[in-house]
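Peer 1: Using only what follows, build the 3D model:
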Amino acid sequence: MPHLVIEYSQKLEECISIPALVSNGQQAMSETGLFNASAIKTRALPYRDFVLGKSHEGSSNLFIHAEVRILEGRTAEQREALSAAIFNYLCEAAPDVPEISVEVRDMQKASYSKRIPF
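Peer 2: Predicted coordinates for the structure are as follows:
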């Protein structure tokens, strides 16, 4: 159920392994102990065209943004710990990326639908 969506500047594909970023992001989610490891879904989406605030000369235009979507019901402390764990992982995995952010979003149980395999 929990989803980790890693958005990144496509240029990062030249300097880091995106499959490793996804795999290790999955592991970082699992290591929080908040979720069943088999329920975590992690994916990455590259962006070719974007603007990062006000461009500065010599700016690398590299970014990673992780959105973590979880069902409602976690405490503020759990959401903060989850955000910190993913943020720390991304900073370690991509030390040369100047723009890294993480957002944890609650999904409403009433509006979340899911097909479960037979």
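Peer 1: switch to C-alpha atoms for all contacts and neighbour counts from now on
Peer 2: Will do.
Peer 1: Tell me which residues touch residue 109, please.
Peer 2: Residue 109 is in contact with 71, 72, counting by C-alpha atoms under 8 Å, 6 or more residues apart in numbering.
Peer 1: run the last query once more with 10 Å
Peer 2: 70, 71, 72, 73 (C-alpha atoms under 10 Å, 6 or more residues apart in numbering).
Peer 1: do the same with residue 37
Peer 2: 1, 2, 26, 27, 29, 30, 31 are the contacts of residue 37 under C-alpha under 10 Å, 6+ apart.
Peer 1: Just these: which are in helices?
Peer 2: 26, 27, 29, 30, 31 (DSSP state H).
Peer 1: Quick check: PyMOL command selecting the buried ones in those residues.
Peer 2: Here is the PyMOL command that selects the buried residues among those (16 or more other C-alpha atoms under 10 Å):
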select buried, resi 26+27+29+30
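Peer 1: And this one, please, so the two structures can be compared:
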Amino acid sequence: MPHFIVDCSESILASYDEEYIIEQIHLVAENSDLFDNNDIKVRLNTFKKYSVGNARQDFIHVFAHIMQGRTTKQKAALSQHIVEKLTELFPDIANIAMNISDFEKATYCNRSML
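Peer 2: Prediction:
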């Protein structure tokens, strides 16, 4: 926790490799001071077949899943900073977005909690 899952068109890898994109999102998350560096997880899924507005347009969407407890203002700032970084890296992609959902502490479990 937290998990940042990036869905994107495969063609964006022509600009930057997966490792670099993952590293950039990790750095923005780390610089937010909302998470412990060692807890940040970033994954990237590329798609060969997709439709955006009934057309084949490149896209990047980040889905963040974080433990509850951050304010709406903190989450909005995190989304904005990640979208800003991706827009800086990919200025020609019009479809860049992010959303954040909260894990509920009461129902969350991981291996170390067993």
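Peer 1: May I see the contacts of residue 37 of the first structure organised as TSV, with distance to residue 112 of the first structure added?
Peer 2: Converted to TSV, those look like this (distance: C-alpha to C-alpha, whole Å):
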residue	distance to residue 112 of the first structure
1	10
2	12
26	21
27	24
29	20
30	21
31	25
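Peer 1: Nearest residue to the middle of the second structure?
Peer 2: Geometric centre of the second structure, nearest residue: residue 62, 3.4 Å, by C-alpha atoms, centre = their mean.
Peer 1: Which parts of the first structure are helices?
Peer 2: 18-31, 76-93.
Peer 1: Dump those helices to a markdown table, plus distance to residue 109 of the first structure.
Peer 2: Formatted as a markdown table, the helices of the first structure follow (distance: least, C-alpha to C-alpha, whole Å):
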| stretch | distance to residue 109 of the first structure |
| --- | --- |
| helix 18-31 | 20 |
| helix 76-93 | 17 |
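Peer 1: how about these, which one is nearest residue 60 of the first structure?
Peer 2: helix 76-93 (15.9 Å; C-alpha to C-alpha).
Peer 1: So which bits of that closest one are buried?
Peer 2: 79, 82, 83, 85, 86, 87, 89, 90, 91, 93.
Peer 1: Stretch 11-22 of the second structure now?
Peer 2: Buried residues in stretch 11-22 of the second structure (16+ other C-alpha under 10 Å): 12, 21, 22.
Peer 1: count of residues packed around whichever residue in the second structure pairs up with residue 47 of the first structure?
Peer 2: Alignment note: residue 47 of the first structure maps to residue 47 in the second structure; criterion TM-score structural alignment. Other residues within reach of residue 47 of the second structure, judged by other C-alpha atoms under 10 Å, total 12.
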